[in-house]
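**Q** The sequence isn't on hand, but the structure is:
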């Protein structure tokens, strides 16, 4: 065949080269949407599922995304995992994968993450599902609902956001399975480093990888770790839903995952130190942190994490404070940043009333125990003395006009 014209060469030169001898230490980024094959028979076999391969990326599958999925499945002691573009996409797909449809009953922890609350109370109820909101600590009520209704899924968080209640995963798994329901656990606050819910009987583990897995505040992603059978069902659904994580985001999340144990160890130490100090502060009326000996579920947390820690996130009530005082406190911080996330290398704080639980009415928030003086803090990896000093100086600047 004669030499191609310049425009054709500009498009094709260098493509489809033999990279078989290139063994990269770091997982490469594969941005290609389409893939080529040796012949039409191979294309047919891959499209038919008779032969492994990639055909349409990332909606069907992508090598970079697959590497992240393999890594998270390994760390969560799961057979498989599926990556999504956000934690909420992961929650949504997990519920669908668990069989939640019109007419289904779902039991959900009442003080779950605000967006998850809105998803189940809004979209899923609008689509015909019945949602039962319960205190995750009220095992008798959970058991009663499971016994009375044909429940498809029980959705809880390992540590609740923002009140830091700890779910009794072994008992919840036992109750769910006796009544043929699946236990779905949002493990974002613990990360795979602290807890593996599947080993305690959970059927699916959900992560907002935007948080501790990514760890650097530069990627949004979600994951569900589960059995190969349940993943296959979620893959089937997701090919039609089109909720796919891109390869660049997958690469960032996978890069962050590699330092997860180093970051989490430091963040857990920092959180415990600051939470312990705040317990003694005269302007603080309540500290919610699962690894404080005073926490009602301290022993359970110790069991679930094998003594490795209580996570990086805690919340505290500023005595007598409301929105104006909390805003003044946040504005006085110099190192700790008010930001709409958590689990970063940076120490971050946020006011649940205007963020994670903004969609709830004040009455709904108060019913859950989320008061107007509650502030959440996610400890970063900075020197703990600097974090404490920043909180101390900010607390010293407030106090006029309220019971401080």
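**A** Arrived safely. Fair warning: this is a prediction, and the values are worked out from it, not measured in the lab.
**Q** For the rest of this, base every contact and every neighbour count on C-alpha atoms.
**A** Will do.
**Q** Check which residues of stretch 259-269 are buried.
**A** 260, 261, 263, 264, 265, 266, 267, 268, 269 (16 or more other CA atoms under 10 Å).
**Q** just stretch 272-289 next, same as before
**A** For stretch 272-289, by 16+ other CA under 10 Å, it's 272-276, 278-279, 283-289.
**Q** Check stretch 43-60 too.
**A** Quick answer for stretch 43-60 (16+ other CA under 10 Å): 43, 46, 53, 54, 55, 57, 58, 59, 60.
**Q** just checking, what packs against the helix ranked longest in the chain?
**A** If you go by DSSP state H, the chain has its longest helix at helix 260-279. Counting contacts by 3 or more CA pairs under 8 Å, 6 or more residues apart in numbering; DSSP states H and E, helix 260-279 packs against helix 191-194, strand 284-288, strand 313-318, helix 384-397.
**Q** Please report how far the closest residue to residue 337 other than its chain neighbours lies from residue 87.
**A** Among residues not flanking residue 337 along the chain, residue 348 sits closest, at 4.8 Å (CA to CA, 6 or more residues apart in numbering). To residue 87, residue 348 is 19 Å away according to CA to CA, to the nearest Å.
**Q** Give me the more crowded residue out of these two.
**A** Between residue 348 and residue 87, counted using other CA atoms under 10 Å, residue 87 has the larger neighbour count: 25 against 21.
**Q** Run a quick check on the more buried one versus residue 221, I expect a contact.
**A** Yes. Counting by CA atoms under 8 Å, residue 221 is a contact partner of residue 87 at 6.0 Å.
**Q** overlap in contacts of those two?
**A** 208, 209, 210 (CA atoms under 8 Å, 6 or more residues apart in numbering).
**Q** Second structure for comparison follows:
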């Protein structure tokens, strides 16, 4: 939750201090948040413990599936930077997405409308797991407002899901318009903000009900921790907490501490990564072997102006994708293997430049027809800089 004295501070200042040095009942406060690995916590009376368990009083009872003091600092920091009331952290981005969908009411007999161009694991979570559990999922092109409105008005979904900037095609969602469509028909609007982070875009300000991050990526930023987080209202956070008591995918204190440490340099890293990605995208656009470059700061990107509005002109993140003209899978593999400084790895958003072949990795679980339907062809390469 945002502190009163932080409202006039810039994002970079808040990223350093958010969530930390809260009153602790002691005459001192640690400058740096300590790691508190204890699994359990004792109270002066059973009544106090009962109040904490009943969510009537703040506190911690069981780190493994409830909450932890170190993790709480990270949650409060993310909530403040996103402009939300509260946040709940998870062991991975997919755990965060999974529990967010459960909290939104996705279950047997319900409908979900989701952007077709989303992270492959999100697509598979909906298409495979939730479909098997009895939910009905409708994938649409979120750039086609008529198609979105038709799907939402017809099926009355409990949730509409989109990514601020999509993985891996870098399409930009019109968040205010999608929020209007969702809310008009009684759906919650869930936004995966991983590619932008709160430094570039705060989807809650554009009408999102829940914002999901794979904090493994840009937020933690160093390729050494798995984490996810959902930012929402205080009431919905309680629902996330109650569900996670059963799912058991809480973020551990050491991982939370690493993510919090990475958060402090997020503005510095994102500014440079945006600049680097723009430079690489512009260079690739001039190469005759490249048929297409997907990056929203390029003037010819279809959502160039929308991206500028949503990100306040700060940039479009550190990920771009491009199509090698006429390349087969084997030719793309040879291209990636010839790279020297840039490594091939199945992640993004950290301090290394990483290349990935979506058809082989992030969208491997999709059929060739499903990949072709959303625009992921044999020549598509994703680059995180």
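**A** Noted; the coordinates are in hand. Keep in mind the model is a prediction, meaning the values are calculated, not measured.
**Q** For the two chains, what TM-score is obtained?
**A** The TM-score (TM-score structural alignment, normalised by the length of structure 2) is 0.92; 362 aligned residues with a CA RMSD of 1.3 Å.
**Q** hmm, back to that, neighbour-wise, which one of the shared contacts of residue 87 and residue 221 of structure 1 leads?
**A** residue 209 (30 neighbours).
**Q** about what we covered before: JSON lines please, covering the buried residues of stretch 259-269 of structure 1 and showing distance to residue 230 of structure 1.
**A** Listed next are the buried residues of stretch 259-269 of structure 1 as JSON lines, based on distance: CA to CA, whole Å:
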{"residue": "260", "distance to residue 230 of structure 1": "26"}
{"residue": "261", "distance to residue 230 of structure 1": "28"}
{"residue": "263", "distance to residue 230 of structure 1": "31"}
{"residue": "264", "distance to residue 230 of structure 1": "29"}
{"residue": "265", "distance to residue 230 of structure 1": "32"}
{"residue": "266", "distance to residue 230 of structure 1": "34"}
{"residue": "267", "distance to residue 230 of structure 1": "33"}
{"residue": "268", "distance to residue 230 of structure 1": "32"}
{"residue": "269", "distance to residue 230 of structure 1": "36"}
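**Q** now, among the residues you listed, which is nearest to residue 241 of structure 1?
**A** residue 260 (30.3 Å; CA to CA).
**Q** Mind telling me what that closest one corresponds to in structure 2?
**A** Residue 260 of structure 1 maps onto residue 266 of structure 2 when the alignment is built from TM-score structural alignment.
**Q** how close does the residue nearest in space to the middle of structure 2 get to residue 301 of structure 2?
**A** Nearest residue to the geometric centre of structure 2 (CA atoms, centre = their mean): residue 213, 2.3 Å. For residue 213 of structure 2, the distance to residue 301 of structure 2 equals 24 Å [CA to CA].
**Q** next one: residue 94 of structure 2
**A** Residue 94 of structure 2 is 29 Å from residue 301 of structure 2, where distance means CA to CA.
**Q** Compare the two and say which is more crowded by neighbours.
**A** For residue 94 of structure 2 versus residue 301, the count of surrounding residues by other CA under 10 Å is larger for residue 94: 20 against 16.
**Q** Touching, that one and residue 216? I think so.
**A** No. Using CA under 8 Å as the test, residue 94 of structure 2 is too far from residue 216 to be in contact (10.5 Å).
**Q** Which neighbours do the two have in common?
**A** The overlap between the contact sets of residue 94 of structure 2 and residue 216 (CA under 8 Å, 6+ apart) consists of residue 228.
**Q** Residue 384 of structure 2 pairs with which position in structure 1?
**A** By TM-score structural alignment, residue 384 of structure 2 lines up with residue 378.
**Q** Quick one: end-to-end distance for stretch 175-186 of structure 1.
**A** Taking CA to CA, stretch 175-186 of structure 1 runs 18 Å from one end to the other.
**Q** now do stretch 109-125 of structure 1
**A** Stretch 109-125 of structure 1 has its terminal residues 16 Å apart, counting by CA to CA.
**Q** Can you list the neighbours in contact with that stretch?
**A** With CA under 8 Å, 6+ apart as the criterion, stretch 109-125 of structure 1 contacts 88, 91-92, 130-131, 133-136, 155-157, 160-163, 356-360, 368.
**Q** Ok, stretch 359-369 of structure 1 next?
**A** Under CA under 8 Å, 6+ apart, the answer for stretch 359-369 of structure 1 is 110, 111, 114, 115, 118, 163, 353, 357, 371.
**Q** Can you give me the distance of residue 264 of structure 2 to residue 218 of structure 2?
**A** When CA to CA is applied, the distance between residue 264 of structure 2 and residue 218 of structure 2 equals 11 Å.
**Q** With neighbour numbers in mind, choose between those two.
**A** residue 218 (29 against 20).
**Q** Distance of the more buried one relative to residue 196 of structure 2?
**A** Relative to residue 196 of structure 2, residue 218 of structure 2 is positioned 8 Å away (CA to CA).
**Q** do the same with residue 303 of structure 2
**A** From residue 303 of structure 2 over to residue 196 of structure 2 (counting by CA to CA), the distance is 15 Å.
**Q** Those two: which is more packed in?
**A** Neighbours were counted for residue 303 of structure 2 and for residue 196 using other CA under 10 Å; residue 196 has more, 27 against 19.
**Q** So which residues of the stretch 1-150 of structure 1 form strands?
**A** With strands called from DSSP state E, counting those that start in this stretch, the stretch 1-150 of structure 1 shows them at 80-84, 105-109, 130-134.
**Q** post-alignment, the last one versus structure 2, mean distance?
**A** The superposed strand 130-134 of structure 1 is, by mean CA distance after the TM-score superposition for structure 1, a mean 0.4 Å from where its aligned residues fall in structure 2.
**Q** which residues in structure 2 does that strand align to?
**A** Mapped onto structure 2 using TM-score structural alignment, strand 130-134 of structure 1 covers residues 136-140.
**Q** The second one too?
**A** Following TM-score structural alignment, the partner segment of strand 105-109 of structure 1 in structure 2 covers residues 111-115.
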